[in-house]
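# What follows is a predicted structure for the sequence shown.
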Amino acid sequence: MFKKWFAKMRKPSEETLVAPLSGQVVQLEEVPDPTFSQKMMGDGIAIQPVEGKVVSPVDGEIVQVFHTKHAVGIRSGAGAEILIHIGLETVQMQGEGFEAHVKQGDKVKAGDLLITFDLDLVKEKAASTVTPMVITNGDQIENLDKIHHNNVTAGQHELIKLKMKE
């Protein structure tokens, strides 16, 4: 009797991340920044965006919105910690051209709007617009499968299937 009740309370161990932006998929190893290409922060995928809109890739909770609004951290329902970093060397923009639509502690669903940004301004002022999405707690991931796509639509295309360690 209690076994079924506790099973319902346990969080899921598998989940799928959808595209946080619309654009062309770039392998993380091809991102022109060693922090991401060498997976120093974790494994994942990147997108060359075609519009300035970032949505949540999963149902979860916002754990951090950087004060410059160029990056956001999400903890998924299964416990994956996901970092979405808009562009490269965008921190020096000091928030110019970025607008956060969420704050720390907010609960989000996959597809919910997180951040909007001026894509042309990022093209002008940053090193690149390529936007990595990485799993920063990879030591807690049992399996991470990337789903191959060339181009994706934010909130629609599945990009990563992962299984958490029990």
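On my side now, so go ahead. Residues are numbered from 1 along each chain as shown.
# From now on I want contacts and neighbour counts done on CA atoms only, so please keep to that.
Fine.
# quick one: contacts for residue 116?
By CA atoms under 8 Å, 6 or more residues apart in numbering, the residues touching residue 116 are 52-54, 98-101.
# switch to 7 Å and redo it
Residue 116 sits next to 52-54, 98-100 when contact means CA atoms under 7 Å, 6 or more residues apart in numbering.
# for the chain, what spans make up the strands?
Taking DSSP state E, the strands of the chain run over residues 14-18, 23-27, 43-49, 53-55, 60-65, 71-76, 81-85, 98-100, 107-108, 113-117, 131-135, 141-146, 151-152, 158-164.
# Which two among the contacts of residue 116 are spaced furthest apart?
Farthest-apart pair in these is 52 and 100; separation 11.8 Å (CA to CA).
# thinking again about what came up before, with neighbour count and distance to residue 92 as extra columns, can I get the contacts of residue 116 in JSON lines?
Compiled in JSON lines, the contacts of residue 116 are given as follows (neighbours: other CA atoms under 10 Å; distance: CA to CA, whole Å):
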{"residue": "52", "neighbour count": "18", "distance to residue 92": "18"}
{"residue": "53", "neighbour count": "20", "distance to residue 92": "20"}
{"residue": "54", "neighbour count": "28", "distance to residue 92": "19"}
{"residue": "98", "neighbour count": "23", "distance to residue 92": "12"}
{"residue": "99", "neighbour count": "16", "distance to residue 92": "15"}
{"residue": "100", "neighbour count": "20", "distance to residue 92": "17"}
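# Presented hereafter is structure B, for comparison with structure A:
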Amino acid sequence: MFKKLFGNKETVLNVTSPLTGKKVALEEVPDPVFSQKMMGEGIAVDPEDGLVVSPVEGKVVQVFPTKHAVGLETKSGAEVLIHIGLETVAMEGEGFEAFAAQGDKVSVGDKLISFDLDLVKEKAKSTITPIIITNSDSFEVHVEEDVELKAGSTSLMTVKKK
């Protein structure tokens, strides 16, 4: 009953940047899985340091065993994937440390993963980190204009249920 009364409010989710760095258009990511939006809509960040924080309030649905990626889910149902670098799965977790685990509740700015940026530069294809709304078919995704991003504070995109 209350859901019918109060459930029709338009809710817009603000996704802050999980990394400090420069914004990179998804179409410019040198990996067709991301640049052709096969995983969903989003944006990428070229990181200045090796710290990934939560861009949203929600829960951790997956931390990949190699710690190169983390999946989050918000109360609105938006699924956010943060994939650190490109072809970093081949590093088998070397240089990555996870601070969150599956099932953890997280707030904006909570530390999720740290990584050795120099090691990723040396061993992976790229440090560019896509941030994807993996179920973007159910959401409108609007990327913000800021180019310089600060982890946990700069708005990266807004997501609204269709």
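Here it is on my side, so go on. Just so you know, these numbers come straight off a predicted model, no measurement behind them.
# TM-score them against each other, please.
Once superposed, chain against chain, the TM-score is 0.95 (TM-score structural alignment, normalised by the length of the second structure); 162 aligned residues with a CA RMSD of 1.8 Å.
# re earlier: among the strands of the first structure, which is nearest residue 91 of the first structure?
Nearest of the strands of the first structure to residue 91 of the first structure, taken as CA to CA: strand 71-76 at 8.7 Å.
# What is the closest one packed up against?
Helices and strands touching strand 71-76 of the first structure, by 3 or more CA pairs under 7 Å, 6 or more residues apart in numbering; DSSP states H and E, are strand 60-65, strand 81-85.
# Looking at the second structure, name the residue matched to residue 158 of the first structure.
Aligned counterpart of residue 158 of the first structure in the second structure: residue 155 (TM-score structural alignment).
# again with residue 40 of the first structure
Counting by TM-score structural alignment, residue 40 of the first structure corresponds to residue 38 in the second structure.
# what's the burial count for that match?
Neighbour count of residue 38 of the second structure, defined by other CA atoms under 10 Å: 10.
# With the one 3 residues further on instead?
Each residue near residue 41 of the second structure was counted by other CA under 10 Å, and the total is 23.
# Tell me the spacing between it and residue 68 of the second structure.
Using CA to CA, to the nearest Å, we find residue 41 of the second structure at a distance of 19 Å from residue 68 of the second structure.
# Which stretch of the second structure lines up against stretch 101-112 of the first structure?
Using TM-score structural alignment, stretch 101-112 of the first structure lines up with residues 99-110 of the second structure.
# now the end-to-end length of the matching stretch.
End-to-end span of stretch 99-110 of the second structure (CA to CA): 9 Å.
# Then stretch 9-29 of the first structure?
End-to-end distance of stretch 9-29 of the first structure (CA to CA): 38 Å.
# And it, what's buried?
13-26, 28-29 (16 or more other CA atoms under 10 Å).
# of those, closest to residue 117 of the first structure?
residue 21 (11.4 Å).
# ok, the closest one touching residue 49?
Yes. If you go by CA atoms under 7 Å, residue 21 of the first structure and residue 49 touch, sitting 6.2 Å apart.
# ok so, going back, which residues touch the match of residue 158 of the first structure?
By CA under 7 Å, 6+ apart, residue 155 of the second structure lies in contact with 14-17, 144.
# can you check residue 50 of the first structure too?
Residues near residue 50 of the first structure by CA under 7 Å, 6+ apart: 22-23.
# Now which residue in the second structure aligns to it?
Matched to the second structure by TM-score structural alignment, residue 50 of the first structure sits across from residue 48.
# Now do that match against residue 64 of the second structure, distance only.
The gap separating residue 48 of the second structure from residue 64 of the second structure is 22 Å, by CA to CA.
# same question, residue 29 of the second structure
Plainly put, residue 29 of the second structure is 21 Å away from residue 64 of the second structure if you go by CA to CA.
# higher neighbour count, those two?
Looking at residue 29 of the second structure and residue 64 with other CA under 10 Å, you find the greater number of neighbours at residue 29, namely 21 against 16.
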